[in-house]
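Q: Please work out how this folds:
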Amino acid sequence: MNGLRGMSPLLDCVCSKGSVSWLLCGSDCVERKHYASGRMYRGRAHQCPANPCRSDSGATGFLLMSGQVPGSGRPRIADHEVLRHLARGTYGSVWLVQSVLGRCRAAKVVERRAFASSRQYEREWTGVRHFEPISRTHPGFVHILQVGRCPDDTWFYYVMELADDLRRMPVEDCSEYVPRTLRAELDRRRRLPVLECVLVARTLLLALQVLHHRGLVHRDMKPANIIYVDGVPKLADIGTVATQQHGGTSVGSVGYHPPEGSGRPAGDIFSMGRILYEMFSGVAVQELADNLPDLTPRLKNDVERRFYQIIQRSCSFDPRQRPASAGALEQELAALCEV
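A: Below is the predicted model of the structure:
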């Protein structure tokens, strides 16, 4: 950040009053910049002359800033130029942005007004808070680089790694950029070879294993929520990440949502099984929901038969019949590669 000399890059506390924003580092003694006047202040976090700090304990890269309401035009993302709109979803939008260092990123803007209740909006925010601290601990996670929440609390955003271009071209002409997701890859190629299915799944399962060991679940795994960065598949769209629980609100997408609900690791394994089925078969799972065709007649060799057996167990409606964990499923797929 320009002018914040000696300041830690790990930011976890912000406070604001009106259009005044304060940026605080996580240490006890901080430098502060008054964004309206450009003046610098030093002191302890609790001595901020504006409102008491809103603390996001344990999180990194958090920033509160003022900006336009997304519905009225392009959002303002701190230290980034907003280049163009990429996609619109149920709860917000994704924008192509460029950092002050010239690096292209993706910024997801989540709007409060898109939710039926404040509780649902806060659930999305909580998902980001859960995932952000661990997002850079595994190559199978999309890296969250910055998070912000506007002062009037009508929207928040997070900046993340940009997916590869589907055309396999560097992101130079942003007007032609198309993000490479697993959904886009399947739409283009229809189905993937067994080895590629296994390699994609193993990367994601190792990431899931880390997520589950942290007591978290993704709850909305599907091809559209898996992006490629430098050719590596990564779990993305992390607003549904939550702590593991037996009950509570069940979220997810048709075709990938486990029948028992999405609060436990077994639910993520079911979703992964459905993704494996779609990669291998070329059948659009979301369109058929539970009526998936039997692939047995089209299997060509022993490897495909063993692979399909793993898929069937992972997609079992009975959680007890599925692999015991993400790590266990990954090991089964690894053994398949050794045949």
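Q: Every contact and neighbour count from this point should use C-alpha atoms.
A: Fine.
Q: I'd like the next helix or strand past whatever helix or strand H212 lives in.
A: Using DSSP states H and E, H212 maps to helix 194-213. For helix 194-213, the succeeding helix or strand toward the C-terminus, using DSSP H and E, is strand 216-217.
Q: Buried residues in the helix holding H212, which are they?
A: Neighbour-count burial for helix 194-213 flags 194, 197-212 (criterion: 16 or more other C-alpha atoms under 10 Å).
Q: could you say what helices and strands that helix packs with?
A: On a contact count with 3 or more C-alpha pairs under 8 Å, 6 or more residues apart in numbering; DSSP states H and E, helix 194-213 meets strand 232-235, helix 265-281, helix 326-337.
Q: Just the angle for the second one relative to helix 194-213, thanks.
A: Using axes from the mean of the first three to the mean of the last three C-alpha atoms, to 10 degrees, the interaxial angle of helix 265-281 with respect to helix 194-213 works out to 170 degrees.
Q: what angle do helix 265-281 and helix 326-337 make?
A: Here the directions of helix 265-281 and helix 326-337 differ by 30 degrees (the same axes, to 10 degrees).
Q: Which strands and helices lie in contact with helix 265-281?
A: By 3+ C-alpha pairs under 8 Å, 6+ apart, helix 265-281 packs against helix 194-213, helix 302-314.
Q: which element follows it toward the C-terminus?
A: Using DSSP H and E, the helix or strand that follows helix 265-281 in sequence is helix 285-288.
Q: Identify each buried residue in that following helix, please.
A: Buried residues in helix 285-288, counted by 16+ other C-alpha under 10 Å: V285.
Q: Pull the contacting residues for F62.
A: When contacts are counted by C-alpha atoms under 8 Å, 6 or more residues apart in numbering, F62 touches 11-14, 56, 146-148.
Q: Tell me, how many residues neighbour Q98?
A: By other C-alpha atoms under 10 Å, 18 other residues sit near Q98.
Q: nearest spatial neighbour of it, skipping sequence neighbours?
A: Using C-alpha to C-alpha, 6 or more residues apart in numbering and skipping residues adjacent in sequence, the residue nearest Q98 is C104, 4.4 Å away.
Q: another one to check against the first:
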Amino acid sequence: MSSISSAHTIDEEGFTPVLSRSQRQKLAKQNKPPAPVAEPIARQKSAQWIASKPVASVANVAPIHQGCILMDGFRKLSREERGKLLHGPKIAILVKGTKVCNISKRLLMAVSALAHRDLTVHQTEPILSLPDHLDKDAVASVLGYFKNVCSVNYYNLGHPDDIEVTGGIYQAARTLETGGAELSVLGYLKYKIFANKLGYIDMHALLNCCDGVHDPLFEVIAKNMAQLRYTEAVGKPGKFESFLRAHPQLSAAMDDIDAEHDAKRKQTEAAKTARLKDEQRNNKASTQQVANNMSHPGLRSMTQEQARSVGLQ
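A: Next comes the predicted model:
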């Protein structure tokens, strides 16, 4: 939890504040809802100004040459090497025309394949507009994480307890194409899903964070729900079927999983049957061989006990 709260700090770059778990618990005990946190005036004015101006009227930034190293390369850098990614020009990040934050252009190009492609083509572009379906606070969490971890010892991208917020962070990191920053978040969600700790509302929220049927999070949800259906552990069948009707892609994926497992079970059963037949043939052949040996003149004087020991009586 410390990592997510540290990523959300108010500073001159406009990262959004988020209450830590202990702060939320303390406020809950006092029966007081968290007070809304106003955006910094500088951030409000900057967002309004950028949104109201054509791109050509915003000052361009200097072009830089920065390779895209993604998470594999980023986590291998020393603290000093990560710190150097903060040097140089900054660009504004926008979602739905609203400024989320400023961030080092060099850092963003290093950790985001999406940003690297865009900023390599538009080398002096002062802003980067991200897809509208992303949550602004989730984007701030991911980019705030990368900014923070350049100044401290390395740690993984964190997440809050709220499932919908966590799903948004997963979606933002995956959309930015960070090469794996979202995996720590996916691991947490996978645990919650397979522990059957989530209700239909949470599952619906997570499905909305998935990028199609091949999204790893979608596959986790489909496998879990297919398993629940197969083991007849769905709770109230009516609610389960209603949920599947609302998510036809999920229902189709579950049917595919069922068919795949059914084919594997049949294949396993066929292999078992073939193995038993082979064992029976081998046993029959061994018995026949002993009988053939018994026909040898030198073995005709076997006692009954010896004959029983070799299976002839």
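Q: now what about the TM-score between them?
A: Overlay of the two chains. TM-score (TM-score structural alignment, normalised by the length of structure 2): 0.28; 147 aligned residues with a C-alpha RMSD of 6.4 Å.
Q: re the thing from before, dump the helices and strands packed on helix 265-281 of structure 1 into CSV; add distance to I226 of structure 1 as well.
A: CSV is the format used below for those (distance: least, C-alpha to C-alpha, whole Å):
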stretch, distance to I226 of structure 1
helix 194-213, 9
helix 302-314, 19
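Q: Identify each buried residue in stretch 274-285 of structure 1, please.
A: Applying a neighbour-count criterion of 16+ other C-alpha under 10 Å, one finds 274-281, 283-285 buried in stretch 274-285 of structure 1.
Q: still on that earlier bit, now, which of the contacts of F62 of structure 1 sits nearest E111 of structure 1?
A: The closest of the contacts of F62 of structure 1 to E111 of structure 1 turns out to be G148 (C-alpha to C-alpha; 12.3 Å).
Q: wouldn't the closest one be in contact with Y158 here?
A: Yes. Judged on C-alpha atoms under 8 Å, G148 of structure 1 makes contact with Y158 at a distance of 6.3 Å.
Q: just to revisit the earlier point, which of the contacts of F62 of structure 1 are buried? Put it as a ChimeraX command.
A: To isolate in ChimeraX the members of those that are buried, counting by 16+ other C-alpha under 10 Å, one can use:
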select :11,12,13,14,146,147,148
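Q: Show me which of the contacts of F62 of structure 1 is closest to L83 of structure 1.
A: The closest of the contacts of F62 of structure 1 to L83 of structure 1 turns out to be Q146 (C-alpha to C-alpha; 17.1 Å).
Q: That closest one and V128 touch, don't they?
A: No. Q146 of structure 1 sits out of contact with V128 when judged by C-alpha under 8 Å, with a separation of 10.7 Å.
Q: so where does M254 of structure 2 fall, helix or strand?
A: M254 of structure 2 belongs to helix 248-294 when elements are defined using DSSP H and E.
Q: right, and the helix or strand after that helix?
A: Where DSSP H and E defines the elements, the next helix or strand beyond helix 248-294 of structure 2 is helix 304-309.
Q: And that next one, what's buried?
A: Residues A307 are the ones in helix 304-309 of structure 2 that count as buried (16+ other C-alpha under 10 Å).
Q: could you say which helix or strand contains L107 of structure 2?
A: Counting by DSSP H and E, the element that carries L107 of structure 2 is helix 105-111.
Q: likewise N102 of structure 2?
A: Using DSSP H and E, N102 of structure 2 falls within strand 98-104.
Q: From the contact counts, what lies against that strand?
A: Contacting strand 98-104 of structure 2 under the criterion 3+ C-alpha pairs under 8 Å, 6+ apart are the following elements: helix 41-52, strand 90-95, helix 136-149.
Q: by contact count, what packs against the helix holding M254 of structure 2?
A: Against helix 248-294 of structure 2 (3+ C-alpha pairs under 8 Å, 6+ apart) you get helix 216-230, helix 237-246.
Q: Just want the angle from the shortest one to helix 248-294.
A: It stands for helix 237-246 of structure 2. Calculated by the same axes, to 10 degrees, helix 237-246 of structure 2 forms an angle of 110 degrees with helix 248-294.
Q: Name the residues of helix 237-246 of structure 2 that are buried.
A: F243.
Q: and it with helix 216-230, angle?
A: Counting by the same axes, to 10 degrees, helix 237-246 of structure 2 points 150 degrees away from the direction of helix 216-230.
Q: re earlier: could you export the buried residues of stretch 274-285 of structure 1 to JSON lines, including columns for distance to H85 of structure 1?
A: As requested, the buried residues of stretch 274-285 of structure 1 are arranged in JSON lines below (distance: C-alpha to C-alpha, whole Å):
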{"residue": "R274", "distance to H85 of structure 1": "30"}
{"residue": "I275", "distance to H85 of structure 1": "28"}
{"residue": "L276", "distance to H85 of structure 1": "31"}
{"residue": "Y277", "distance to H85 of structure 1": "32"}
{"residue": "E278", "distance to H85 of structure 1": "29"}
{"residue": "M279", "distance to H85 of structure 1": "28"}
{"residue": "F280", "distance to H85 of structure 1": "32"}
{"residue": "S281", "distance to H85 of structure 1": "33"}
{"residue": "V283", "distance to H85 of structure 1": "30"}
{"residue": "A284", "distance to H85 of structure 1": "27"}
{"residue": "V285", "distance to H85 of structure 1": "28"}
